[in-house]
Structures are given as structure tokens and as C-alpha cells.
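Enquirer: the following block contains a protein sequence and its predicted model.
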Amino acid sequence: MNIETKFFGEVAIKKEDILIFEAGVPGFPDAQKFVLLPLDADLPLVVLQSIEKQELGFILAYPFAFKKDYSFDISEEEKRALQIEQEDDVVAYAIVTLKETFQESTMNLLAPIVINTKKKFGKQIVLQDSELYPLRYPIGLEEGSAK
């Protein structure tokens, strides 16, 4: 099937690639169906594109590529909501806020996007320990100099 996207115009997607965000994403409760689209093969970035709202697309980063010690726990309630059975079925991303240069851009480590790649469910999870990770972590920050 073809969809209109925020960044790429019209693209073809497979029905089996559609991710369900049952509660939508914060600020967009009516957008529940998304797809991940590759942004650049050389960068750990993707676009989370709504298939229901063309103008709704988020650039996501694989946070571990920028902050190797990034980790968090998923509550039992969230595991049930995402139907997580095995840790290997889960991938986490961080929403990126683009600035004038990529090095000045930030990613949201406080509220990762968690996806069950096997069951095709996704959710943005707000971490309870807000002191541990910032809302705006600089992508260009050298590893080891965070805090």
C-alpha cells in the first residue's frame, strides 16, 4: 500500500510493517498506526511516520549509538501493554530535535519510543527517574562527558 509522508512524499509500505501505538503518542492520541522508514543507511536514524496523518513524522535515533551506557527498565504494566515476551523482541529509539547542525541536535532520553518488533506494538514511555536522563541530550556530546 502507498502512503503520503512528511519527509519522503509517497512511499510504498507493507501492511505487516505497521506498528500500533494504542494510546497514540503524547500530543497525538488519534494517531495510532505508524511505520518506521529508513532515513540514511550510514546513520542510526529512522523516521516514525504516521500512516493516518501525513504531516506527523518523527526523526528517531538509536540512542545507544550516541550514549553507550543508556539503559532503562520497562515496568511489568508496560511489558503487558506492549506484549513483550522476550527482551530480544524490543528496540528503543529516542525522538530527535534537529537543530541547525546535526551535532547541535538533541534526543529525548527521558521518554524513549519502545517497539515490540515481533508483535508490532509501540509506546512512548516516560522514565520515572528524570534525574538520570535529560529531555534534550546533545547528540554531539562526547561519550563520557555527560551529566
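Expert: Yep, it's here.
Enquirer: hey, let's count contacts and neighbours off CA atoms from now on
Expert: Fine.
Enquirer: against which helices or strands is the lengthiest strand in the chain packed?
Expert: Scanning the chain for the longest strand, with DSSP state E as the assignment, gives strand 90-97. With contacts taken as 3 or more C-alpha pairs under 8 Å, 6 or more residues apart in numbering; DSSP states H and E, strand 90-97 sits against strand 57-61, strand 106-107, strand 113-116.
Enquirer: redo the ones you listed as CSV? Include distance to E87 and mean neighbour count.
Expert: Listed next are these as CSV, based on distance: least, C-alpha to C-alpha, whole Å; neighbours: other C-alpha atoms under 10 Å:
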stretch, distance to E87, mean neighbour count
strand 57-61, 19, 21
strand 106-107, 23, 24
strand 113-116, 9, 22
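Enquirer: turn these into a markdown table, including distance to P138.
Expert: Below are the helices and strands packed on strand 90-97 laid out as a markdown table (distance: least, C-alpha to C-alpha, whole Å):
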| stretch | distance to P138 |
| --- | --- |
| strand 57-61 | 12 |
| strand 106-107 | 4 |
| strand 113-116 | 18 |
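Enquirer: among those, which is nearest V25?
Expert: V25 sits nearest to strand 113-116 of all the helices and strands packed on strand 90-97, at 9.0 Å, using C-alpha to C-alpha.
Enquirer: mind giving me the packing neighbours of the closest one?
Expert: When contacts are defined as 3+ C-alpha pairs under 8 Å, 6+ apart, strand 113-116 sits against strand 90-97, strand 121-124.
Enquirer: which one of these is the most hemmed in?
Expert: Between those, strand 121-124 has the highest mean count of neighbours, a mean of 24, where neighbours are mean count of other C-alpha atoms under 10 Å.
Enquirer: what's in contact with the helix or strand following that strand?
Expert: Per DSSP states H and E, strand 121-124 leads on to strand 137-138 as the next helix or strand towards the C-terminus. Identification of contacts with strand 137-138 by C-alpha atoms under 8 Å, 6 or more residues apart in numbering yields 103-109.
Enquirer: comparison target, given below:
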Amino acid sequence: MKITTKNFGEIEINEKSVIDFIDGIPGFDHLKKFVLIENPEEDMQFHWLQSVDDGDVAFVVINPFLFKPDYDFEISENTIIKLQLEDPKDVAIYSIVVVPEDLTKMTANLAAPIVINTKNKKGKQVLLDSDKYSKRHYIMEELNIVSEEVTKKEEEAL
């Protein structure tokens, strides 16, 4: 299946990779079908959640555990039922990233993670019922710290 996108031009996607966001994404409730476009650069942690319904809409996303290893929240029973989650191994979590001109001010929305059932390709943005996490969590410093720790461990292994 081919889709035309603002950021990537015309791309071929596998229909089996389309994620069904039953409730849409808040603010984009009318858009239900998305595809995760992984960054081809292996060391780049950012990916794109591209709308299949509207080629102009794509969100930069990141696995929040890459910069916040202690990120923790409970998936509600309602979400488990909606996404038909049966096994924790089938869950992928992403955070939507805001990329401003000044990259040092890049933020991730930890208060509303994207939860995807990788087995049946159902997704939902979950609004956490807690003030533990921010909608604008600055991530660049933490990404740099994590990157430095990985490099240090790699050097020690040599």
C-alpha cells in the first residue's frame, strides 16, 4: 500500500504494519490509522508515528525507557480490554516528542504515553491519572547521560 506523506514523500507500507488507534490521538481523534516508521540510523532513537489517513500528520516518538529507565505507570483495565492485551511482551510504549528549533529544549510527553499492542496492531494514547510525569519532560540532557553511560560501559568491556 502506498501513502503520500509531507515528510517522506510517497512511501510503501505493509498493510499489516498499520496500527489502529481506536480512539484516535487526542486532538487528532478523526485519524485512526498510523504506521510506525523506524529511523534507518541504528544509533538514532527517534522514530515517526505517521498517519495513514492524513499524510501531513506525523509525530516524532521515542521509547521513554531509553532516557528514563525508571519510567513506570499502570495500564488501566479499560486500556487492556480495548487493546486486547494478553501478554506484557506484546506491549510497546512510546512518547510523543516536541522538537523545537533549539534542540536542547526538546521534550517528551511522559504524561500521555502511546501504548501499542504489537501483536494485533491496536494503539491508544493513554492520559495518566497522575501528576508524577510532565507533558513537557526535557530529554536531551538525559539522552546525553544515557549515551555517555553506554559509551563508558562499551569502553570498559574492551
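Expert: Thanks, I have it. Predicted, not measured: the structure shown is a model, and the values here were computed from it.
Enquirer: circling back: in JSON lines, list the helices and strands packed on strand 113-116 of structure 1 along with distance to A31 of structure 1.
Expert: Below are those laid out as JSON lines (distance: least, C-alpha to C-alpha, whole Å):
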{"stretch": "strand 90-97", "distance to A31 of structure 1": "16"}
{"stretch": "strand 121-124", "distance to A31 of structure 1": "12"}
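Enquirer: nearest to E77 of structure 1, out of the ones you listed?
Expert: Nearest to E77 of structure 1, of those and by C-alpha to C-alpha, is strand 121-124 at 12.0 Å.
Enquirer: and E52 of structure 1, how close does it get to L19 of structure 1?
Expert: Separation of E52 of structure 1 from L19 of structure 1 (C-alpha to C-alpha, to the nearest Å): 12 Å.
Enquirer: so for these two, which residues contact both of them?
Expert: Applying C-alpha under 8 Å, 6+ apart, one finds that E52 of structure 1 and L19 are jointly contacted by 33-34.
Enquirer: please enumerate the helices of structure 2.
Expert: Under the criterion DSSP state H, helices of structure 2 are mapped to 77-83, 140-157.
Enquirer: quick one: which of the ones you listed is nearest F34 of structure 2?
Expert: Nearest to F34 of structure 2, of these and by C-alpha to C-alpha, is helix 77-83 at 14.9 Å.
Enquirer: mean per-residue distance, the closest one to structure 1?
Expert: Following the fit onto structure 1, the mean deviation recorded for helix 77-83 of structure 2 is 0.5 Å by mean C-alpha distance after the TM-score superposition for structure 1.
Enquirer: now the spatially most central residue of structure 2, nearest residue through space, not along the chain?
Expert: The residue lying closest to the centre of structure 2 (C-alpha atoms, centre = their mean) is Y94, at 2.7 Å. Among residues not flanking Y94 of structure 2 along the chain, N63 sits closest, at 4.6 Å (C-alpha to C-alpha, 6 or more residues apart in numbering).
Enquirer: A23 of structure 1 contacts Q32, correct?
Expert: Yes: applying C-alpha atoms under 8 Å, one finds A23 of structure 1 in contact with Q32, separated by 6.7 Å.
Enquirer: so these two - more neighbours on which side?
Expert: Taking neighbours as other C-alpha atoms under 10 Å, A23 of structure 1 and Q32 compare with Q32 leading, 21 against 14.
Enquirer: returning to what we had before: and the helices and strands packed on strand 90-97 of structure 1: which comes nearest L132 of structure 1?
Expert: Smallest distance to L132 of structure 1 across these (C-alpha to C-alpha): 14.2 Å, for strand 106-107.
Enquirer: outside of the closest one, which residues touch it?
Expert: Here strand 106-107 of structure 1 makes contact (C-alpha under 8 Å, 6+ apart) with 61, 63, 94-99, 135-139.
Enquirer: more neighbours: which of E52 and L19 of structure 1?
Expert: With neighbours defined as other C-alpha under 10 Å, E52 of structure 1 and L19 compare such that L19 has more, 24 against 15.
Enquirer: of all the contacts of strand 106-107 of structure 1, which two lie farthest apart?
Expert: It's P63 and K99 that sit farthest apart of the contacts of strand 106-107 of structure 1, by C-alpha to C-alpha, at 17.1 Å.
Enquirer: what about those two, which has more around it?
Expert: Legend: neighbour count by other C-alpha under 10 Å for P63 of structure 1 and K99, higher for P63 (24 against 10).
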